[in-house]
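Asker: here are the coordinates; sequence isn't available:
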């Protein structure tokens, strides 16, 4: 395991290193599914819910009894009207928000899909060149872990946020999950 990033800010805030992540109970579990077509990646303008107004990948909460991979396929179908083929898990993402909300997420990559992306009430999709991803319009953590994933690395990452502001993080490249 290689630790890539770690930072701490104010001393009176929650710190990544002080949390027992194996025992942490997350409020929700969710997925992201990045669809790649040659040198382009399918991103969305998020129109509602967590991250409204930001650019992200299709994704959402895992439903009761649903596997993460099935959720990644379903959420992509619902949000952008395409079906990712054989998505592969590349990241485990752990988020704690200072307001008490917490989220465990898995990020998948699919290198093929069926259908044509279309806009829904939740998302407006667009193809973006991978080397021009607009990180400044995304969640602050994306620039820390997503480039590793796009380079074929598996990542475990931990983040603490106060609303949209990242307070602490730790990103690790791992061999497997």
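Answerer: Sure, I can see it. Everything numeric here is computed off the predicted structure, so don't read it as measured data.

Asker: contacts, neighbours, all on C-alpha from now
Answerer: Fine.

Asker: Leaving out sequence neighbours, find the closest residue to residue 169.
Answerer: Nearest non-adjacent residue to residue 169, counting by CA to CA, 6 or more residues apart in numbering: residue 159, 4.4 Å away.

Asker: Return the distance of the one you found relative to residue 149.
Answerer: Separation of residue 159 from residue 149 (CA to CA, to the nearest Å): 17 Å.

Asker: The structure to be compared is supplied as follows:
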């Protein structure tokens, strides 16, 4: 397991034994206009879904650095301050032996203008009127934690169709710093 992984602190033994891939998800928030930037995924995993920006964490970067890099690559925006970690999501897909460990961030301070890329088409949305019908099925469950400024850990089990959630666990936590555990 990647040494940056924190899954071992929140998973049972069966799921700890699975191979994990480390990912980020970052949401730029314009607090003055109460809006969040989402991107329509144009290709690959999650195609035709709106989501935050993110992807795999490279071997030579921290999770936060990965989130910042992905935001820049996919939207043209660059955080001007360290992104704020707000959640940890673990996804298990039926018939897939690899779990997704997704570190969720927000950034309220960024430079640049959103630009369409080969992978994403960015668009601003009101933070309280999220287009959940065009997003992943788990998003409505944990988005309220983001809005309320609460830290959270969630685990979601999906059928192979990547739409149907068969089981979920979601909880507010006091800290996302698992190094002290």
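Answerer: Cool, the structure landed. This is a predicted model, so every value here is computed, not measured.

Asker: one step back: matching the residue nearest to residue 169 of structure 1 against structure 2, which residue comes up?
Answerer: Using TM-score structural alignment, the partner of residue 159 of structure 1 in structure 2 is residue 156.

Asker: Ends of stretch 70-80 of structure 2, what's the gap?
Answerer: Separation of the first and last residues of stretch 70-80 of structure 2 by CA to CA is 14 Å.

Asker: what residues does it touch?
Answerer: Outside of stretch 70-80 of structure 2, the residues within contact range by CA atoms under 8 Å, 6 or more residues apart in numbering are 26, 39, 53-55, 68-69, 107-122.

Asker: let's go with 7 Å and repeat that
Answerer: Applying CA atoms under 7 Å, 6 or more residues apart in numbering, the external contacts of stretch 70-80 of structure 2 come out as 26, 53-55, 68, 107, 109-117, 119-120, 122.

Asker: Tell me the buried residues in that stretch?
Answerer: Counting neighbours by 16 or more other CA atoms under 10 Å, one finds that the buried residues in stretch 70-80 of structure 2 are 70, 71, 72, 73, 74, 75, 76, 77, 78, 79.

Asker: In JSON lines: the residues you listed, plus distance to residue 100 of structure 2 and secondary structure.
Answerer: Putting the buried residues of stretch 70-80 of structure 2 into JSON lines (distance: CA to CA, whole Å; DSSP: H, G, I helix; E, B strand; the rest coil) gives the following:
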{"residue": "70", "distance to residue 100 of structure 2": "16", "secondary structure": "helix"}
{"residue": "71", "distance to residue 100 of structure 2": "19", "secondary structure": "helix"}
{"residue": "72", "distance to residue 100 of structure 2": "22", "secondary structure": "helix"}
{"residue": "73", "distance to residue 100 of structure 2": "21", "secondary structure": "helix"}
{"residue": "74", "distance to residue 100 of structure 2": "20", "secondary structure": "helix"}
{"residue": "75", "distance to residue 100 of structure 2": "22", "secondary structure": "helix"}
{"residue": "76", "distance to residue 100 of structure 2": "25", "secondary structure": "coil"}
{"residue": "77", "distance to residue 100 of structure 2": "25", "secondary structure": "coil"}
{"residue": "78", "distance to residue 100 of structure 2": "25", "secondary structure": "strand"}
{"residue": "79", "distance to residue 100 of structure 2": "24", "secondary structure": "strand"}
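
Asker: Appreciated, that's everything.
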